[in-house]
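A.B. asks: my questions concern the predicted model and sequence given below.
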Amino acid sequence: MTRLSHLRDLYSAKGPFVTAYLDATRSTETGAHEVELRWRAQREQLAEAGAPDELLDALEPVATAPTGVPGDNTLVLVGAGTEVLFSSAVPGRIPERASYAPVPDLGPLALTLGQTLPYVLVHIDRTGADIDVVGPLGQSEQHTEVKGGEHHISKVHAGGWSYRRYEHRAENLWESNATDVAKQIDTILAETSIPLLAVTGDTRANELFQQHLGTRGKEAVVTLDSGGRAAGSDEQAVQEDVRQAIAAKVVRDTQDQVELFREQTGAGHGGALTGRAEVVGALQKAQVDTLIVTPDFDDDTTVYVGPDPSQIAVDEAELKAMGVDDGFAARADAALLRATIATDAHVIVVPKGRLQLQDGVGALLRYSDESTPSA
């Protein structure tokens, strides 16, 4: 379940907005040139839609610069006036599109964020650990190296009276180092509330580390099969294991909401609803607790919105009836997301086939009243 409040500032800016999803992959020798060509095509499209040259000039150096993200990646750009308001490289390829519109087109970005999580990755051995805090779009946010003591770090089979003494010292030192790593992780999780802790490396060090984790860490931890702390470890395999762990975690986290939605759309409940018009009506009253969409949610139907993101209606007449005379038309998916973020609601993306959602959208409600539709 994702709260996208960090995107709220984009809606407080004065539009219209350029939003661009640009394939920024540079995996071949001609990759940089190909990115420039793709941007040139998008720039022409945006200019034809009315985007001013000053704004496109501001976006261009960001669009054509290396993202620093290896492999397939998509650059998401939002700008207004003469400023770049948002830029982020998303792992993987999102279908390219660009628009110049009154509302930022953040639907594809929200879908991506709804299917991933921030995480902490720990490469651990018996001397300490490398700890990376990774944001939901795969961006590195913090790196920490924990170094423990290394004296008598390996058990020795010297025999005689000294054998047990050396063995005991080694085990104590391993445990001390693992405890230091666990303390660091507990601090990070307490400060960030990151829901996934992925650990790879030495088996015994990992066992000791997990024994000393706090409650939050024990709930979040997943042991990966691949990787290690030594140079030459297969980081590609680690990243694949991380992706699988994230996917499994997202499914687990959405299961409760899926079951609640099924229950609340039953006769006599009314705590959930589905359909574009019904969700719009709930957003008008800030009723929506969780917006529910499918991974292929892409609704270019026109709805009408006002200057305030919570001002949303299925047609112009309804918006005027709400007292909004300076409204404008917008894509439905962009407008629904705008109102969701403005009212501090969550967004979840459920795999196709798990729920039957009219128009590809549904909502769990904070409350229901006499006007709330019921199944």
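C.D. replies: Here it is on my side, so go on.
A.B. asks: contacts, neighbours, all on C-alpha from now
C.D. replies: Noted.
A.B. asks: report whether Ala363 is found in a helix, as I expect.
C.D. replies: No. Per DSSP: H, G, I helix; E, B strand; the rest coil, Ala363 lies outside any helix segment and is strand.
A.B. asks: which non-adjacent residue is nearest it?
C.D. replies: Closest residue to Ala363 apart from its sequence neighbours, by C-alpha to C-alpha, 6 or more residues apart in numbering: Leu291 at 4.6 Å.
A.B. asks: alongside the first one, take a look at this:
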Amino acid sequence: MASRAGSTGIDASLYRREGQWCTALVDVSLGTTAAQEAIDALPGHIGKLLGSQQATDTDIAALTQALLPADGHASPVARFVAVNNGEVVLDEVIDGLKVESADVDCGPFPNLVALARARGGQFPYLVAEASRDGGEVGLYHSAVKGVGESRDVTGDRDEAHHARKVPGPYDEPKNQANTEEIWRRNAEELAKQIEELARENHVKLIVLAGDIKARELVAGRLGAACKTITSVLDQHTRTGGADQNAFAAAVQERVDEVLGRDVQELSERVANRSGNGRAELALGFDEVVTALQQAQAGTVLVSQYQDDETLMALDAEPWLTGEDSTDHTELVIGSWPAPEVLLRATALTDAAIRYVPDGVLPEGVGIAALLRWPNTTEPAT
């Protein structure tokens, strides 16, 4: 999906689709005979679980057919599949997630909590490799293995070769100027592709490598918004002897730096809003529910998953209410574990959600929200 659950936001359109949803989070690791046998038995096992939850035959068929092993991925690895009215809407492989037993759910809206937890804080980024005769830019996601989209820029090799020919000493400046003009055009085209991919995918990082002259030309043609998120690697990757493992490690280091800065910034924002009567920060389960009901929560921060709480989901604003509430009874569609209802309300109020490590929230607080506007009265103590 365009906006991954649990990254900087959630695709609210998923919750607006009508009809029944079925989701499954399963282990699809390979590498041993037992793992292969488990994969072979998986469709039948999941089909029975779906049937016990009154899933339709169409939904069962669509979901079980998507339960493919994750070839080329190191164990552990999981697959998350969501089906709506017989259509596979989400099918994502999650590296590094160990699933002890299959988690299967059917209901009027998708249960995206497992995906959101696994994807929390992850982001899209670009890797651009420049050379004098062109280059390549790839779109990646920090939580997904492999390139999502790539674009090549290939200059005219014959033109470049002709430009570099030097018939005599008096022609050398002219030919050098022609060669550099070709390099500039290639750099402009690669910069254009970087700008387009960055804008379309809301990337948070651009890693630029390649020939030193070419990457300088490309960097100089990027707009201000892209320059601020560009990290230049002093590596010429488009040569036969390039160390691709070292290059991949250097890119991952830049990705980890962004993830670390993001958590640090969230921690600082929470600390900064904890004073002055805490007017711009909701702390604890009840305050966060109230903020979501008022569409006041800008970013919901979860460090403990509130699995022991339940909430009522509503089919219109304010989207959720407490189990014991007598308000909005005409809108109630059912009761579910709090993490599912909170995630849905977060999406439907255009807020973001982050699953954060210990230390970001005050001690003893499992959930909080950074508010879009301050409370007019101080929270109860």
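C.D. replies: Great, that's in hand. Because the structure is a prediction, the values reported are computed rather than measured.
A.B. asks: where does the TM-score land?
C.D. replies: Once superposed, chain against chain, the TM-score is 0.82 (TM-score structural alignment, normalised by the length of the first structure); 370 aligned residues with a C-alpha RMSD of 3.6 Å.
A.B. asks: that older thread, just the element for the alignment partner in the second structure of the residue nearest to Ala363 of the first structure, please.
C.D. replies: With TM-score structural alignment as the criterion, the equivalent of Leu291 of the first structure in the second structure is Val300. With elements taken from DSSP states H and E, the one containing Val300 of the second structure is strand 297-302.
A.B. asks: mean deviation, that strand versus the first structure?
C.D. replies: Superposing on the first structure and averaging over aligned pairs (mean C-alpha distance after the TM-score superposition for the first structure), strand 297-302 of the second structure comes out at 1.1 Å.
A.B. asks: one step back: counting neighbours, what do you get for the match of Leu291 of the first structure?
C.D. replies: Counted with other C-alpha atoms under 10 Å, residues neighbouring Val300 of the second structure total 23.
A.B. asks: isn't it up against Ala347?
C.D. replies: No. The criterion here is C-alpha atoms under 8 Å, and Val300 of the second structure misses it with Ala347 at 10.4 Å.
A.B. asks: out of everything not next to it in sequence, what's closest to the residue nearest the centre of the first structure?
C.D. replies: Closest to where the C-alpha atoms of the first structure average out (C-alpha atoms, centre = their mean) is Leu113, at 2.9 Å. Closest residue in space to Leu113 of the first structure, ignoring its immediate chain neighbours: Pro136 at 6.5 Å, by C-alpha to C-alpha, 6+ apart.
A.B. asks: so that neighbour touches Tyr119, yeah?
C.D. replies: Yes. Taking contacts as C-alpha under 8 Å, Pro136 of the first structure lies within contact range of Tyr119: 7.4 Å.
A.B. asks: okay, the two: which has more neighbours?
C.D. replies: Using other C-alpha under 10 Å as the criterion, Pro136 of the first structure and Tyr119 rank with Tyr119 on top: 24 against 18.
A.B. asks: so the more buried one is in contact with Ser193, correct?
C.D. replies: No. The pair Tyr119 of the first structure / Ser193 is not scored as a contact, 9.7 Å apart, by C-alpha under 8 Å.
A.B. asks: just give me the neighbour total for the counterpart of Gly155 of the second structure in the first structure.
C.D. replies: When the first structure is aligned by TM-score structural alignment, the residue opposite Gly155 of the second structure is Gly148. Counted by other C-alpha under 10 Å, the residues lying close to Gly148 of the first structure total 21.
A.B. asks: neighbours of the spatially closest residue to Ser274 of the second structure that is not a sequence neighbour, how many?
C.D. replies: Computed as C-alpha to C-alpha, 6+ apart, the closest residue to Ser274 of the second structure that is not its neighbour in sequence is Leu281, at 6.7 Å. Using other C-alpha under 10 Å, Leu281 of the second structure is surrounded by 29 other residues.
A.B. asks: got a list of what Leu281 of the second structure touches?
C.D. replies: Contacts were defined as C-alpha atoms under 8 Å, 6 or more residues apart in numbering; by that measure Leu281 of the second structure touches 270, 273-274, 368-371, 374.
A.B. asks: and it? What does it align with in the first structure?
C.D. replies: Under the alignment (TM-score structural alignment), Leu281 of the second structure pairs with Ala272 in the first structure.
A.B. asks: any idea how far Leu291 of the first structure is from that match?
C.D. replies: Between Ala272 of the first structure and Leu291 of the first structure the computed distance is 10 Å (C-alpha to C-alpha, to the nearest Å).
A.B. asks: all helices of the stretch 1-150 of the second structure, in order?
C.D. replies: Remark: helices assigned in the stretch 1-150 of the second structure by DSSP state H, counting those that start in this stretch are 13-16, 33-52, 57-65, 113-119.
A.B. asks: thank you kindly, that will do.
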